[in-house]
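> Fold the following for me, if possible:
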Amino acid sequence: MNEQSEILIYQTEDGETKIQTLLKDETVWLSQAQMAELFDKATPTINEHIKNIYEEGELSEESTIRNFRIVQTEGKREVSRDVNFYNLDVIISVGYRVKSRRGTQFRQWATRRLKEYIVKGFVLDDERLERGSDYDYFNELVERVRAIRVSERRFYQKITDIYATSIDYNPDHPMTQEFFATVQNKFHFAIHGHTAAEMIIERSDANHPLMGLTSFKGEKIRQSDITIAKNYLAEDELKSMNRIVDQYLSFAEEQAAQRKPMHMKDWITKLHGFLELNDRSILHNAGTVTKAQAEKKAIAEYKKYLKIQDQKTVSDFDKTVKRKIGKAKKKKD
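From the prediction side, this is the model:
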C-alpha cells in the first residue's frame, strides 16, 4: 500500500475478528472482502449493497472508491493485486443496509481515530505500538508529559491529562467517566482520609482564622475560594500530595521514554499502585457527603464569617471620622 497511508488494526468488541484497515486522506478504507468479514456477510452480498448504493445515487463512486495495490496470499504464494477500497461513507451505508451492530461499533471506532488523526497528524494503534514499530507517538508523548508536569493546572487535572494520553483513550467510555469523577477524591482520601466534599464540610468554619483556609487567591477570601478542597490543606498535606502526583508524572514520562504503550486501565491500576506504595488508603466509594452538601455548608459558613469580619473591622471612613473628632475635642480643650 501507499507509504503515505497508515494501517490500523480494528478488533470487534467480541474479540472474534481483527481487520487491517487503511487510513488515508482523512478517512478509513476497506475492501469488499474486509467488509464481508466485518459484517459477517458473504462478499457477493456486500457487492450487491454497494452496487445499489451507487445506482440509487446515495453516494458518488468517484469520491468514495480508491484503488490500492496490496499484497495478498493466494495458495502458497504472495501476489500483488490492485483492489478497490471504499471509504467510511460506503462502509457506514453498507452497515445500515445489512442491519449490523458491528457497523455501529466500527463507525464509532473510526470516528474516534479520524478525529485523533486530524488533531495529531497520526493515530495511536495499539497493535503496532506493542510490536515496537518505529513511531512518532512516544517522542511526542515525552514532550506532552513534560508540558503537563510544568503546567499550572490543578493536581487532579494533571492526572487526568496523563490518563488522556492512553493509546485507547475514549472520553465516553464508562471507565473514563468513573476515573474522571473519582480521581480528585482518591488523592484527597489518600492524604487525609476524607473526600474533597467531606474535608470542606469538616474544615470550613466561620470561627476559625481565615475560615479554616490555608490558601486563597487575592488579598481577601472570596466565595469561589471556599468550595475548593485544596485550599483547606495543611502545608504537610499539600507537600505529600504534590510528591505523589510528581511520582506519578515521573512514571508517565519514563514509560514514554521507554516506548511502552499505556492503556486506560493501566493508568488506573498504576495510580492505585502508587498510593499503596506510599502506604496510603484507597478510596473505594463516593464518600459520605455530596459536592452540593459541601458547597451549601461552606457558603453558610462564609456568610457567618463575613458578618464576624464586619464586626471586627473598622472601615477607613470610620477611622478618619473618629480621628477628626478626636482632634476637634483636643482643640476645644
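> CA atoms for contacts and neighbours, from now on please.
Fine.
> roughly how far apart are D134 and F106?
In this structure, D134 and F106 are 26 Å apart, going by Cα to Cα, to the nearest Å.
> Who has more neighbours out of the two?
F106 (21 against 10; other Cα atoms under 10 Å).
> And that one, how far from Q11?
9 Å.
> likewise R113?
13 Å.
> Straight-line length of stretch 94-106, end to end?
So stretch 94-106: terminal residues 12 Å apart, Cα to Cα.
> Secondary structure class of the spatially closest residue to T165 that is not a sequence neighbour, three-state.
Leaving aside its chain neighbours, T165 sits nearest to L141 (7.5 Å; criterion: Cα to Cα, 6 or more residues apart in numbering). Three-state call for L141 (DSSP: H, G, I helix; E, B strand; the rest coil): helix.
> Second input sequence below; structure requested for side-by-side comparison:
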Amino acid sequence: MQPNEGDIIFYSSPLGQTKVEVRYEEETFWLSQKRLAELFGVEVNTVNYHLKEIFASGELMEQSVIRKFRITAADGKSYLTGCYNLDAIIAVGYRVNSHQATQFRIWATQTLKEFIVKGFVLDDERLKLNKRFGKDYFEELVERIREIRASERRFYLKITDIFEQASIDYDPNSEATQLFFKMVQNKLHWAVSGMTAAEIIASRADSNKPAMGLTHWKNAPSGKILKSDVVTAKNYLIEREIKELDRIVEQYLLYAENQAARQIPMKMADWIKRLDAFLNFNEYDILTSAGSVSHEVAKQLAEGHYEAFRIRQDREFESDFEKEIARLQSRQGETSQ
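From the prediction side, this is the model:
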C-alpha cells in the first residue's frame, strides 16, 4: 500500500502571518521519520527521540498514530516503513527546537487561539476549495504573472516580483530570502557576462573612463553619476548583455506562467533548481561558486574610483541651468549680429 503523496509547506504571507500548508488526500496524511526530520529541519534521531518521549508519557498511543507503508527507497527497492499521522506530527512539532518547528508552533498556536475564542476556525480558501492550492489559486497566479510580464518594470524587478508572487514559502524579512535574490542575480549576471555582480563591478569600474565605465545610471544620460550608481552591477552591462538578460528573463517568466497554468506549487529552492536547468537547456554556463571577488571588496574598489571620478565630474559638469544660460547668451549673440 502506497501512502498518499503529501507535503507540509512553511511560508509567511505578505502580512507576516506564518502559515503551514498541509496537502493530503482522502482525509489521510502520513510522514516517515525521515520526512518529519526534513519537515522540521532536524536529524532523524531527534525525531525518533521525541516520538519515544511522546509515547512513553502517554500523550499518544503508538498503535493509533503509526502505520506501515511500502515506500520506494533511493536504491529503487520498496520497503515497509513506519509513517506517522498528523497527531504525531503536531506533537513532535511542539517539542522540536528549530526555526522551522518554531514557525509551525506560531501557526498552530494562532489556530488554537482562534478556535478557543470563536469555537471554530475558518480557512476561507480551504472551505471553498478543499485545499489551498486549488484551481482558483493557480488561475489568479497566472494572471499575476501575466501582469508582471506586461509591466514596464525593469527585468531585475520583474524577477523579484515573480519570486515574491509565485514562491509559496516567500518571506520578505528572512535572511534566506535576501541570500536567495543575490544568488539568482549572480547566476543571471554570470550567464550573460561570465562574471558575478561583484566581479563585474571590480573589473569595469574605472575613474579614468567616460562615465566611470557605466552604461546606465539613475540620472542618465546627462545627469550626475552618484555613488550609489557605481556599486550596482547592472549599470556596467553593455547593450548586448542587457538585451540577452532581458530575453532570459522574459523566457523565464513564460516558464513561470506555464508552471502556474499546470498548477505546480513552487518554493524558492525549486526556482533555483529550475533556473539552473533553464540556463543549462539554453547552453549558458552555470555559476557554481560565490565568485572570486566579495561584494565588500567590489564596493570599496568602486567607491575608491568614484572619489577620484567625482572631482573631475564636478569640474566638468554643466547643469541644466548653466546650459540654458549658455543657450540664451548664444541666441542673444546671434540677434545682435
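> Can you give me the TM-score here?
The TM-score (TM-score structural alignment, normalised by the length of the first structure) is 0.58; 246 aligned residues with a Cα RMSD of 4.5 Å.
> ok, whichever residue in the second structure pairs up with the residue nearest to T165 of the first structure - how many residues close by?
Under the alignment by TM-score structural alignment, L141 of the first structure pairs with L141 in the second structure. Residues contacting L141 of the second structure under the criterion other Cα under 10 Å number 21.
> and if you look at A328 of the first structure?
With other Cα under 10 Å as criterion, A328 of the first structure counts 11.
> go on, L254 of the second structure?
With other Cα under 10 Å as criterion, L254 of the second structure counts 15.
> follow-up on the earlier one: what residues are up against the match of L141 of the first structure?
Contacts for L141 of the second structure (Cα atoms under 8 Å, 6 or more residues apart in numbering) come out as 165-166, 257, 260.
> To which residue of the second structure is Q34 of the first structure aligned?
Per TM-score structural alignment, there is no equivalent position to Q34 of the first structure in the second structure.
> State the helix or strand in which the residue lying closest to Q34 of the first structure once chain neighbours are set aside lies.
Spatial nearest neighbour of Q34 of the first structure, excluding adjacent residues (Cα to Cα, 6+ apart): I19 at 6.9 Å. Using DSSP states H and E, I19 of the first structure maps to strand 18-24.
> What helices and strands are in contact with that strand?
Applying 3 or more Cα pairs under 8 Å, 6 or more residues apart in numbering; DSSP states H and E, one finds that strand 18-24 of the first structure contacts strand 6-11, strand 27-31, helix 32-39.
> With A328 of the first structure as the reference, name the closest of these.
With Cα to Cα as the measure, strand 27-31 is the member of those nearest A328 of the first structure (85.8 Å).
> so the closest one versus strand 6-11, what angle?
70 degrees (axes from the mean of the first three to the mean of the last three Cα atoms, to 10 degrees).
> of the helices and strands packed on strand 18-24 of the first structure, which approaches K319 of the first structure most closely?
Across these, the minimum distance to K319 of the first structure, taken as Cα to Cα, is reached by strand 27-31, at 72.6 Å.
> Please report how far the residue nearest to T165 of the first structure lies from K331 of the first structure.
As for L141 of the first structure, its distance to K331 of the first structure is 77 Å (criterion: Cα to Cα).
> cool, M211 of the first structure as well?
Distance from M211 of the first structure to K331 of the first structure, by Cα to Cα: 44 Å.
> Give me the more crowded residue out of these two.
M211 (20 against 7).
> Contact partners for that one?
M211 of the first structure touches 204-205, 301-302, 305, counting by Cα under 8 Å, 6+ apart.
> circling back to that earlier point, tell me which of the helices and strands packed on strand 18-24 of the first structure sits most buried.
strand 27-31 (a mean of 23; mean count of other Cα atoms under 10 Å).
> Show me what that one is packed up against.
strand 18-24, strand 77-86, helix 88-97, helix 101-120.
> For the second one, which helices and strands make contact with it?
Under the contact definition 3+ Cα pairs under 8 Å, 6+ apart, strand 77-86 of the first structure sits against strand 27-31, helix 32-39, strand 65-74.
> for the longest one, which positions count as buried?
Going back to what we said before, that points to strand 65-74 of the first structure. By neighbour count on 16 or more other Cα atoms under 10 Å, the buried set for strand 65-74 of the first structure is 65, 68.
> Find me the equivalent region of it in the second structure.
Against the second structure, strand 65-74 of the first structure falls on no residues (TM-score structural alignment).
> swap in stretch 225-242 of the first structure?
So stretch 225-242 of the first structure is aligned with residues 229-246, judged by TM-score structural alignment.
> Contacts for that stretch, please.
Taking Cα under 8 Å, 6+ apart as the rule, stretch 229-246 of the second structure contacts 155, 188-189, 192-193, 197-198, 200-201, 204-205, 212-218, 298-299, 302-303, 306.
> What residues sit buried inside that stretch?
229-237, 241-242, 245.
> for that stretch, how far is the first residue from the last?
One end of stretch 229-246 of the second structure sits 20 Å from the other (Cα to Cα).
> Give the buried residues for the strand holding I19 of the first structure.
Buried-residue list, strand 18-24 of the first structure, by 16+ other Cα under 10 Å: 21-24.
> Closest to H263 of the first structure out of the residues you listed?
T21 (20.8 Å).
> Now the closest one. Nearest residue, chain neighbours left out?
Using Cα to Cα, 6+ apart, the nearest residue to T21 of the first structure is L8, at 5.1 Å.
> that's a strand at I286 of the second structure, yeah?
No: going by three-state DSSP, the assignment for I286 of the second structure is coil, not a strand.
> Next up, the contacts around the aligned partner of it in the first structure.
Mapped onto the first structure by TM-score structural alignment, I286 of the second structure lines up with I282. Applying Cα under 8 Å, 6+ apart to I282 of the first structure gives the contacts 186, 189-190, 272, 275-276.
> Most neighbours among those, which one?
For the contacts of I282 of the first structure, neighbours tallied by other Cα under 10 Å; top is K186, 26 neighbours.
> what's near enough to touch the counterpart of that residue in the second structure?
Alignment note (TM-score structural alignment): K186 of the first structure maps to K187 of the second structure. K187 of the second structure sits next to 196, 286-287 when contact means Cα under 8 Å, 6+ apart.
> Now do K187 of the second structure against S336 of the second structure, distance only.
61 Å.
> Relative to F179 of the first structure, which of the helices and strands packed on strand 27-31 of the first structure is closest?
Ranking these by distance to F179 of the first structure, with Cα to Cα as the measure, places helix 101-120 first at 19.5 Å.
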